[in-house]
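A.B. asks: here's my sequence, what's the structure:
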Amino acid sequence: MYRHLFWDLGGTLVDTYPALDDAFAAVVREHGHEVELIEVARLTRRSTGEAVRTLSQRFGIAPERFEQANAALKKRWETDPAPAMPGAQELMARVHAAGGLNLVVTHRDRASATDLVQGLGLEVDDLVSTCDGHPRKPDPEMYRVLLERHGLDVAECLAVGDRPIDAEAAHRAGMHAVVLEDPEMPVDDDAEHQVSRLEELAGLLGLD
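C.D. replies: I've put the predicted structure just below:
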């Protein structure tokens, strides 16, 4: 039975996708084109970088324009953060009550990630970031750092993410993974579990 959760941040613990989709769609429209929001969403669910490349090539818009929109969005989140994913606070509290740890593995810089989880009232026990000098996922180094730091049995750990790279990184660290996905936009990944709501994780943790 799993006890400890290794959380991705954006798109998993924090509901960042709607604002990102809107921002990229706005860039397309500002350049005189039309794009359905669902088209943008399908791209961002795979990766922000892929969304930038695809939209840039399709509409003949410089990639920098999308990157600027993304940077402006992150700046806005410093004072007006995206909301926590539904069910996140409750599930994390239940993990703590059962003696488990909530650990965050993120590409976001440490200061903004820490401010974000604290501002949203998320009970995080530890957090590692690429700005600590670790390579980006799917490299498993950040997961391994947390495993070693807390002396955890990998069999009791479950990585929670929303993209294939989250599952890949977790597998390379020796742990199982679950992907949070929108049923209308399924993700092609190798995770052992898929859920559409965070509440569904309770069963995997024996918390039902």
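A.B. asks: going forward, measure contacts between C-alpha atoms and count neighbours the same way
C.D. replies: OK.
A.B. asks: now the helices: where do they sit in this protein?
C.D. replies: 17-30, 37-44, 48-59, 63-77, 88-97, 110-119, 141-150, 164-172, 201-204 (DSSP state H).
A.B. asks: buried set for the last one?
C.D. replies: Put plainly, it is helix 201-204. Along helix 201-204, the positions that meet the burial threshold by neighbour count (16 or more other Cα atoms under 10 Å) are residue 201.
A.B. asks: second input sequence below; structure requested for side-by-side comparison:
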Amino acid sequence: MNILWDFDGTLFNTYPAYVEIIKEFIHEVVSEEELLSHLKISFSHTAQHYKLTENQVKEILDRERMLHPAQTPPFPFVEEVLKFAHINVIMTHKPRGEVLDILRHYEWENYFLDIVAGDDGYPRKPDPASYIFLHNKHRIDLAIGDREIDILPAKSMGIKTCLFQNTTPGADLYVSDYKEFFKTKGIDM
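C.D. replies: Take a look at the predicted model:
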């Protein structure tokens, strides 16, 4: 199986750290759950919803870049799925350097045959251009993401999709933890 992965919120549990940073810039009382529900749509949506200024967005992104990889750990059992797959690739809006720093920290760089990062010049999701590139090169069987924008490009191409910790309609498969992934494949862990 060849899997295309989203990065933030799919491979790595980055949202708790991101929520803490963003909360400092919101001038109203907002729960972590509410903020997370907006982030699960997109960061752009979140910035627009909370009327964050351009300077605030820049400062938030700068602070996110300063996070140590230990503050954004991998989800439990995701490494087992990476080992199970024949080919793993990443498509993320995160800059390549940040992705590589985190992968190196966890010694995971060898799990991924290819990466399309936010600074590679492709349009942002849900535009399918990066997915088309990765699919033409690696024949993707499944796209896994935590947001609807992560699965829309794959759906438009006829690739099977999996939403992680998200029940938005439209995915072929839903898992709340990666142990469930193996249950859907009939494999006991």
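A.B. asks: out of the helices of the first structure, deepest packed?
C.D. replies: Across these, the average number of neighbours (mean count of other Cα atoms under 10 Å) peaks for helix 164-172, which reaches a mean of 23.
A.B. asks: how about that helix, which residues of the second structure does it hit?
C.D. replies: Residues 148-156 of the second structure are the counterpart of helix 164-172 of the first structure, counting by TM-score structural alignment.
A.B. asks: before we move on, back to that, out of the helices of the first structure, which is closest to residue 192 of the first structure?
C.D. replies: With Cα to Cα as the criterion, residue 192 of the first structure lies closest to helix 164-172 of the helices of the first structure, at 8.6 Å.
A.B. asks: angle of the closest one against helix 141-150?
C.D. replies: Taking axes from the mean of the first three to the mean of the last three Cα atoms, to 10 degrees, helix 164-172 of the first structure and helix 141-150 form an angle of 50 degrees between their directions.
A.B. asks: do you know which of the helices of the first structure lies nearest residue 128 of the first structure?
C.D. replies: Proximity of the helices of the first structure to residue 128 of the first structure was assessed by Cα to Cα; the nearest stretch is helix 141-150, lying at 6.4 Å.
A.B. asks: ok now the closest one, how far from the chain's centre?
C.D. replies: Helix 141-150 of the first structure sits 18 Å away from the centroid of its parent chain (Cα atoms, centre = their mean, to the nearest Å).
A.B. asks: in terms of secondary structure, what does it contact?
C.D. replies: Contacting helix 141-150 of the first structure under the criterion 3 or more Cα pairs under 8 Å, 6 or more residues apart in numbering; DSSP states H and E are the following elements: strand 102-106, strand 126-129.
A.B. asks: and the gap between the alignment partner in the second structure of residue 84 of the first structure and residue 144 of the second structure?
C.D. replies: For residue 84 of the first structure, the aligned position in the second structure is occupied by residue 74, per TM-score structural alignment. The span separating residue 74 of the second structure from residue 144 of the second structure equals 15 Å under the rule Cα to Cα, to the nearest Å.
A.B. asks: so which of these two has more stuff around it?
C.D. replies: More neighbours sit around residue 144 than around the other of residue 74 of the second structure and residue 144, counting by other Cα atoms under 10 Å; the figures are 25 against 21.
A.B. asks: I figured that one hits residue 153, correct?
C.D. replies: No: under the criterion of Cα atoms under 8 Å, residue 144 of the second structure lies out of contact with residue 153, with a separation of 11.3 Å.
A.B. asks: report the aligned residue range of the first structure for stretch 88-104 of the second structure.
C.D. replies: Under TM-score structural alignment, the match for stretch 88-104 of the second structure in the first structure covers residues 102-118.
A.B. asks: neighbours of residue 188 of the first structure, how many?
C.D. replies: Using other Cα under 10 Å as the criterion, the residues surrounding residue 188 of the first structure number 10.
A.B. asks: still on that earlier bit, the nearest residue to the match of residue 84 of the first structure once chain neighbours are set aside: what's it in contact with?
C.D. replies: Sequence neighbours aside, residue 12 is the residue nearest to residue 74 of the second structure in space, at 4.0 Å (criterion: Cα to Cα, 6 or more residues apart in numbering). Taking Cα atoms under 8 Å, 6 or more residues apart in numbering as the definition of contact, the neighbours of residue 12 of the second structure are 72, 73, 74, 75.
A.B. asks: give the equivalent position in the first structure for residue 12 of the second structure.
C.D. replies: Taking TM-score structural alignment as the criterion, the aligned counterpart of residue 12 of the second structure in the first structure is residue 14.
A.B. asks: ok, that match to residue 92 of the first structure distance?
C.D. replies: Per Cα to Cα, residue 14 of the first structure is found 13 Å from residue 92 of the first structure.
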